[in-house]
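A.B. asks: Structure, please.
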Amino acid sequence: MDNETFNLDLRKFLKQVGVTSQREIELAVGRALAEGRLDGVKSLPVRMVLTVDGIDLTHEVTGELSLDQPPR
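C.D. replies: Take a look at the predicted model:
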């Protein structure tokens, strides 16, 4: 295995995941706000599941996305 090639491909993939995931979340939250589906909602639970076929890897990351304004 060529570690340099592997690491470059891995970083490219993770960058693509980050950029596209952020865009999709922002668009979905914007639509939900416009449709009034988030009235009174202060945060959204979020979960990302990573799977890698061929090595039987499943990794889950959970968190919370705050919709509240930060305190002033």
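
A.B. asks: Only C-alpha atoms from now on, for both contacts and neighbour counts.
C.D. replies: OK.

A.B. asks: can you give me the helices for the protein?
C.D. replies: With helices called from DSSP state H, the chain shows them at 3-34.

A.B. asks: what's the first-to-last distance across stretch 34-45?
C.D. replies: Taking C-alpha to C-alpha, to the nearest Å, stretch 34-45 runs 19 Å from one end to the other.

A.B. asks: hmm, I was thinking of stretch 27-42
C.D. replies: Span of stretch 27-42 from end to end, C-alpha to C-alpha: 17 Å.

A.B. asks: Would you do the same for the sequence below? I want to compare the two.
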Amino acid sequence: MDEETFNISMRKFLKKVGVTSQQEIEKAIRAGLANGRLKGDEKLPAKMVLTIGGVDLTFAV
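C.D. replies: Have a look, this model is predicted:
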């Protein structure tokens, strides 16, 4: 495997994960505020799970 190609692919994937995750979090928070489920001063626990098949990787942050 070409190391440079792998690194570029990994960076693109992580950028997509970061951008998409932020959009989904913002959408969920806005919906929670709009429907009254959230007041706006809560601390919300967050968890992210990364799973990669083929290498049996499951990693939680």
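
A.B. asks: Now the TM-score, please.
C.D. replies: Superposed pair, TM-score by TM-score structural alignment, normalised by the length of structure 2: 0.94. Supporting alignment: 61 aligned residues with a C-alpha RMSD of 1.2 Å.

A.B. asks: and the residue sitting nearest the centre point of structure 2, how far is that from Glu4 of structure 2?
C.D. replies: Residue closest to the average C-alpha location in structure 2 (C-alpha atoms, centre = their mean): Ser21, at 3.7 Å. Distance from Ser21 of structure 2 to Glu4 of structure 2, counting by C-alpha to C-alpha: 26 Å.

A.B. asks: and what of Ala60 of structure 2?
C.D. replies: Distance from Ala60 of structure 2 to Glu4 of structure 2, by C-alpha to C-alpha: 26 Å.

A.B. asks: go on, Ile52 of structure 2?
C.D. replies: From Ile52 of structure 2 across to Glu4 of structure 2, the span is 20 Å (C-alpha to C-alpha).

A.B. asks: same question, Gly53 of structure 2
C.D. replies: Gly53 of structure 2 is 22 Å from Glu4 of structure 2, by C-alpha to C-alpha.
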